[in-house]
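1. here are the coordinates; sequence isn't available:
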């Protein structure tokens, strides 16, 4: 009886092994940040799993990879990220990947002409000692702020569409047998993105002339695309508190009612926002540039854009 069981076991094992050889290889996709994961999930839906490195609640500006993260990057069949000016933590592991597995959005030829300049460092602390300390901290941990361009590329519907096309192309190389499904996924993504874009344009048009302050300089692509009128930002680098002069400038504009909203972020809820807004009529809202409460799915990127639009509209409208 034991002999039969063993033979059955070996037969089943051999059968499972043979079956596994005939199946297409699974091409796991790893994205650096959640919004890139949203785009990848739309294209890879029903084809291959998508994983995100940056945990919810963490900031892309100062994340440090764990050993398990490095293993995930090495084992991935495709890694999607913006570039070293945004995710400094990705620079070394991405450099070790073969070109076919490394999709760096910022260096794509179609994306380069669409990049916009980053904000000037006009909001560093005022006194020399703080300035020196801030710059040392900046140099150590936040290299992306010293780049020429704003690298929050996933906030551009136009660039995100190009990223989707590029992900589709990479997965097609890896999994040509899934061409029909990948093609259908890309077509659906482009169609839903176009519909969502029209809806957001209509939603934000009535508030396009209302001034507001965001916590950090992340939203330029979204704001330009939808014609919004930002009054400014508290800081370029979310890890460094703005200086007294900067806060005075912002408070003056709030007192003079030149802005109707100030926006915090889920990852950054600094006391300076409450302090500057105290005693004024300005409303306080929250913008989530990473979609922390949205799960990866085929529709998650358009949900992310719609959520962000709703966050703007709600505060600017006074809802």
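-> Cool, the structure landed. The structure displayed is predicted, hence computed values, not measured ones.

2. drop to CA atoms for contacts and neighbour counts, all remaining ones
-> OK.

3. Next, count neighbours for residue 20.
-> Number of residues near residue 20 (other CA atoms under 10 Å) recorded here: 11.

4. State the distance from it to residue 13.
-> 10 Å (CA to CA, to the nearest Å).

5. Common neighbours of those two, please.
-> Between them, residue 20 and residue 13 share no contacting residue under CA atoms under 8 Å, 6 or more residues apart in numbering.

6. Now do stretch 95-113: everything it contacts.
-> Contacts of stretch 95-113 (CA under 8 Å, 6+ apart): 74, 76-83, 94, 151, 153, 159, 162-163, 166-167, 170.

7. how does it look with 10 Å?
-> Applying CA atoms under 10 Å, 6 or more residues apart in numbering, the contact partners of stretch 95-113 are 29, 31, 36, 73-86, 94, 114-115, 149, 151-154, 158-160, 162-163, 166-167, 170-171, 173-174.

8. here comes the other one, which I'd like you to weigh against the first:
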């Protein structure tokens, strides 16, 4: 069926091209408009992306052809999502499904094979050259050693990437890998190659879009490195451990997380350890996330004088660049020394 659809699409594109040339020879002044009116639109590939950052990157690659469908809507968390009937229909009709890994989008672990058996599945965690980092333990990550402090997982984080089929629960890798713009560049290149295979008629456009997006991601990487350098050493705590790709890329000094998995509330002993880290570790800011109520963060920082900020690991539809720049502005604003406040409305 897929081969027949591709053949039909190529045949229609050839007809459109031949008719365009013929009309332009006869009526050069009106050929473009006449072609648009006279010929039916060619259906874009049916692409489904699980989360907003993947949808944003796929949207950039598909610009001028179509838009990918999103499964987990804005404001929701993939950690606690359940498929709706409309999602099942979209997966059943999809030609391409883009996800991090079934160990992250656990709502897809069982239905993916049945619902999307006819689709090309792009498992982003399995893309060559996409860097993976091991999951860290919740709470303070700093341990004493030889009179100084170091990250308990430094040696593991520095280990070379191994492309395996991981398990989020067993701590094989941290799935929030889209927060490294270099990983995003490899995702974009892979999406362009997959879409070109599914839709050969628009292959050149996918590759042009991917090349333009790659240049923008490279610029973004340089901008974030420059903007975050002044606050790189300032210690902070995050709501859940979603940001180590961002931290490692730009040398940021996160010293703990309130939770590893936000769907599981932390216990009293764990929260006490986080509060002790705030008091003893010079923590400047604790960040909550818009997908979850801020009450827990507010309770933890009460009476400490520590600032509260917001980091969003998902962003909004089609806004990967904006998400990364907004997070950088939030980090700069909350971590800036008292003597040098940051204008959070300034462009990132």
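-> Received it, and whenever you're ready, just let me know what you need. Predicted model only: the values in this text are computed from it and were never measured.

9. Once they're superposed, tell me the TM-score.
-> The TM-score (TM-score structural alignment, normalised by the length of the first structure) is 0.80; 274 aligned residues with a CA RMSD of 2.0 Å.

10. now residue 21 of the first structure: how far from residue 249 of the first structure?
-> 65 Å.

11. Also residue 223 of the first structure?
-> Residue 223 of the first structure sits at a distance of 22 Å from residue 249 of the first structure (criterion: CA to CA).

12. Which one's more surrounded, those two?
-> residue 223 (15 against 12).

13. check which helix or strand covers the residue positioned nearest the centre of the first structure.
-> Centroid-nearest residue in the first structure, with CA atoms, centre = their mean: residue 35, separated by 4.1 Å. Assigning secondary structure by DSSP states H and E places residue 35 of the first structure in helix 34-44.

14. against the second structure, where does that helix fall?
-> Mapped onto the second structure using TM-score structural alignment, helix 34-44 of the first structure spans residues 52-62.

15. Enumerate the positions of the matching stretch that are buried.
-> Buried residues in stretch 52-62 of the second structure, counted by 16 or more other CA atoms under 10 Å: 52, 53, 54, 55, 56, 57, 58, 59, 60, 61, 62.

16. Let me know whether the residue nearest to the centre of the first structure touches residue 304 as I believe.
-> Yes: with contact taken as CA atoms under 10 Å, residue 35 of the first structure and residue 304 are classed as touching, separated by 7.7 Å.

17. so what sits against both of the two?
-> Counting by CA under 10 Å, 6+ apart, the residues touching both residue 35 of the first structure and residue 304 are 155, 289, 290, 291, 292, 294.

18. Surely the second one is in a strand?
-> In this case it means residue 289 of the first structure. No: counting by DSSP: H, G, I helix; E, B strand; the rest coil, residue 289 of the first structure falls outside a strand, being coil.

19. Mind telling me what it corresponds to in the second structure?
-> In the second structure, residue 289 of the first structure lands on residue 313 (TM-score structural alignment).

20. what's the answer for the first one, then?
-> With TM-score structural alignment defining the correspondence, residue 155 of the first structure maps onto residue 179 in the second structure.

21. for the buried residues of stretch 52-62 of the second structure, which one is nearest residue 73 of the second structure?
-> Within the buried residues of stretch 52-62 of the second structure, the smallest distance to residue 73 of the second structure is 7.4 Å, found for residue 52 (CA to CA).

22. distance of the closest one from residue 134 of the second structure?
-> According to CA to CA, residue 52 of the second structure stands 23 Å off from residue 134 of the second structure.

23. Assign the closest residue to residue 178 of the second structure other than its chain neighbours to one of the three secondary structure states.
-> In this structure, residue 178 of the second structure finds its nearest non-sequential neighbour in residue 184, 5.6 Å apart by CA to CA, 6 or more residues apart in numbering. Under three-state DSSP, residue 184 of the second structure falls in the helix class.

24. repeat for residue 229 of the second structure
-> helix.

25. Please apply the same query to residue 323 of the second structure.
-> Applying three-state DSSP: residue 323 of the second structure is helix.

26. which residues of the stretch 201-319 of the first structure fall in helices?
-> Along the stretch 201-319 of the first structure, counting by DSSP state H, counting those that start in this stretch, helices occupy 220-226, 244-255, 271-277, 300-317.
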